[in-house]
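K.L.:
this one's structure only:
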C-alpha cells in the first residue's frame, strides 16, 4: 500500500513583502537654505580671491633720493625721483609722490642715494639738533670719507718742541677722540682733487652738546684727524 505525504501549502501572499514605492528626489529650489549658503560661500571666495590679486599687484609712487641727503639740507622734488614700489600697509612710513614734498622741508637724518625717503627724515629747521662745523684737515683723507659718511674726529696735539739734553723729558698728551659717529655733510678740497697732506675742509654735523669741544679743538693748537667709521662710504 503506498502512502502519499502531502506537503503543506505555503501562503505566498503572507511571505512576499509588499512592493515599495520609489522615493523621488526633489529638485532643490531657491528657497533651499543649503543652496543659499553654498552660493554665499562661492561668492565670498571669488571676492576674496579678486581682492588678493588686486592687492598683490598694487604699487605706490614713493620718493627716493637721487643723491645723498644729509641733515640740514633743504630738499625739493628736484632732488628726488619717484619710484613704484609695493608698500602694503607701510604707506605712512615713506614720502609719497602724490603728497609732494613739504614746503621748506629740511633733512633731519642721512638718506643714501637710491634709498626711499622716510617721512621721518624730513622736518622743519627747528627740528634739527645738529650744526655744521667746518674742520680743516691737513693730512690725507681716506677715500671712504664722502658726503653722508660717518666719521670720528680726533684731536692730535702738536709735536713736542726740542729741549736741551739737560732738561727732563716732558710727557705730552696723545691724540684724543673729540666726537664719534658724526656725519660728513660736504667736503671742500683745494684744487679740485685730494692730495695727501694737502689742505682740505670737511664740513661735519655736530650735536649742540659737542659744539664747544669741536670748536675749541679747531681753534686751538694741533690738528684734527678724520677717521671713517667701519663701513663708511
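P.N.:
Yep, it's here. Predicted model only: the values in this text are computed from it and were never measured.
K.L.:
contacts and neighbour counts: CA atoms only from here.
P.N.:
Will do.
K.L.:
Show me which parts of the strand ranked longest in the chain are buried, residue by residue.
P.N.:
Counting residues, the longest strand in the chain under DSSP state E turns out to be strand 176-189. By neighbour count on 16 or more other C-alpha atoms under 10 Å, the buried set for strand 176-189 is 178-179, 181-186, 189.
K.L.:
what about the strands in this structure?
P.N.:
Under DSSP E, the chain gives strands at 60-65, 80-85, 106-107, 122-123, 130-137, 150-156, 176-189, 200-207, 223-228.
K.L.:
what about those strands, which gets the closest to residue 214?
P.N.:
strand 176-189 (6.4 Å; C-alpha to C-alpha).
K.L.:
Okay, one more to line up with it:
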C-alpha cells in the first residue's frame, strides 16, 4: 500500500517482452533507489510500474485507525479503495444525516479484534492529508465513521 517500503525480498524477477512499454516498468531489482516506498497499491503478481515507486514525501496520505462496531464488507481489504462516511447523531426530529468525509482512502490493514470481545474491530485507512482534520474531529467526538468499499475501484471487486 502507499507508503510501504519496497522490499526487494518481496519481488520476483521475471523476463517479459514489453516492446515500447519497457521504460514504464522497473527493469531490475538493483534499480530500486534506497528508501523507496510504494506510491500506490500494488497487488501480488503485478508488474511494478516506475510510477508506483517513490519516496515517502511523494505519498500525501496519512494513516488513521477507524474503530468499527461490526464487521466490514468483504471489499474492505488491504489495498482497497474506500470511502469514509460520518453519520451524525440523531437530531430531535429523529433524522440522521450522513456526510462523505473521505472520497478516496486506501485500506492499509484490518485488525479483527480479540476473540474474547475485549477489543473491537479496527480498520487502518490511509487518508489524504487534506481530509485528516475532519476525520480526527469526528473521532475525537466518538461519533460513527463507516468504512465503505468502492466497487469497481482498483483492488475492489463488486
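P.N.:
Received it, and whenever you're ready, just let me know what you need. Just so we're clear, the structure is a prediction, and the values are computed from it rather than from any experiment.
K.L.:
before we move on, the earlier item: the longest strand of the first structure maps to which residues in the second structure?
P.N.:
Using TM-score structural alignment, strand 176-189 of the first structure lines up with residues 99-112 of the second structure.
K.L.:
cool, stretch 147-155 of the first structure as well?
P.N.:
Aligned by TM-score structural alignment, stretch 147-155 of the first structure corresponds to residues 78-86 of the second structure.
K.L.:
where exactly do the helices run in the first structure?
P.N.:
According to DSSP state H, the first structure carries its helices in the segments 12-15, 33-57, 211-219.
K.L.:
tell me the most buried of those?
P.N.:
helix 211-219 (a mean of 15; mean count of other C-alpha atoms under 10 Å).
K.L.:
Run the chain-centre distance for that helix.
P.N.:
Relative to its chain's centre, helix 211-219 of the first structure lies at 34 Å (C-alpha atoms, centre = their mean, to the nearest Å).
K.L.:
mean deviation (superposed) between that helix and the second structure, please.
P.N.:
With mean C-alpha distance after the TM-score superposition for the first structure, helix 211-219 of the first structure departs from the second structure by a mean of 1.1 Å once superposed.
K.L.:
Identify the residues contacting the match of strand 176-189 of the first structure?
P.N.:
Stretch 99-112 of the second structure is touched from outside by 1, 63, 76-87, 120-128, 131, 134-135, with contacts defined as C-alpha atoms under 8 Å, 6 or more residues apart in numbering.
K.L.:
Now the buried members of the residues you listed.
P.N.:
1, 63, 76-87, 120-128, 131, 135.
K.L.:
can you redo the helices of the first structure as JSON lines with distance to residue 92 of the first structure?
P.N.:
Conversion of these to JSON lines gives the following (distance: least, C-alpha to C-alpha, whole Å):
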{"stretch": "helix 12-15", "distance to residue 92 of the first structure": "85"}
{"stretch": "helix 33-57", "distance to residue 92 of the first structure": "17"}
{"stretch": "helix 211-219", "distance to residue 92 of the first structure": "35"}
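K.L.:
out of those helices, which comes closest to residue 94 of the first structure?
P.N.:
Nearest to residue 94 of the first structure, of those and by C-alpha to C-alpha, is helix 33-57 at 18.6 Å.
K.L.:
Just want the angle from that closest one to strand 80-85.
P.N.:
150 degrees (axes from the mean of the first three to the mean of the last three C-alpha atoms, to 10 degrees).
K.L.:
Over in the second structure, find the residue span helix 33-57 of the first structure aligns onto.
P.N.:
Using TM-score structural alignment, helix 33-57 of the first structure pairs with nothing in the second structure.
K.L.:
now swap in stretch 125-136 of the first structure and tell me
P.N.:
Against the second structure, stretch 125-136 of the first structure falls on residues 56-67 (TM-score structural alignment).
K.L.:
cool, and stretch 14-21 of the first structure?
P.N.:
By TM-score structural alignment, stretch 14-21 of the first structure lines up with nothing in the second structure.
K.L.:
Over to stretch 82-91 of the first structure?
P.N.:
Using TM-score structural alignment, stretch 82-91 of the first structure pairs with 13-22 in the second structure.
K.L.:
The matching stretch: end-to-end distance?
P.N.:
14 Å (C-alpha to C-alpha, to the nearest Å).
K.L.:
Repeat that for stretch 158-171 of the first structure.
P.N.:
13 Å.
K.L.:
go on, stretch 4-20 of the second structure?
P.N.:
End to end - C-alpha to C-alpha - stretch 4-20 of the second structure spans 29 Å.
K.L.:
Please tell me how far the spatially most central residue of the second structure sits from residue 115 of the second structure.
P.N.:
Residue closest to the average C-alpha location in the second structure (C-alpha atoms, centre = their mean): residue 106, at 1.8 Å. Taking C-alpha to C-alpha as the measure, residue 106 of the second structure falls 26 Å from residue 115 of the second structure.
K.L.:
That concludes my questions; thank you for your assistance.
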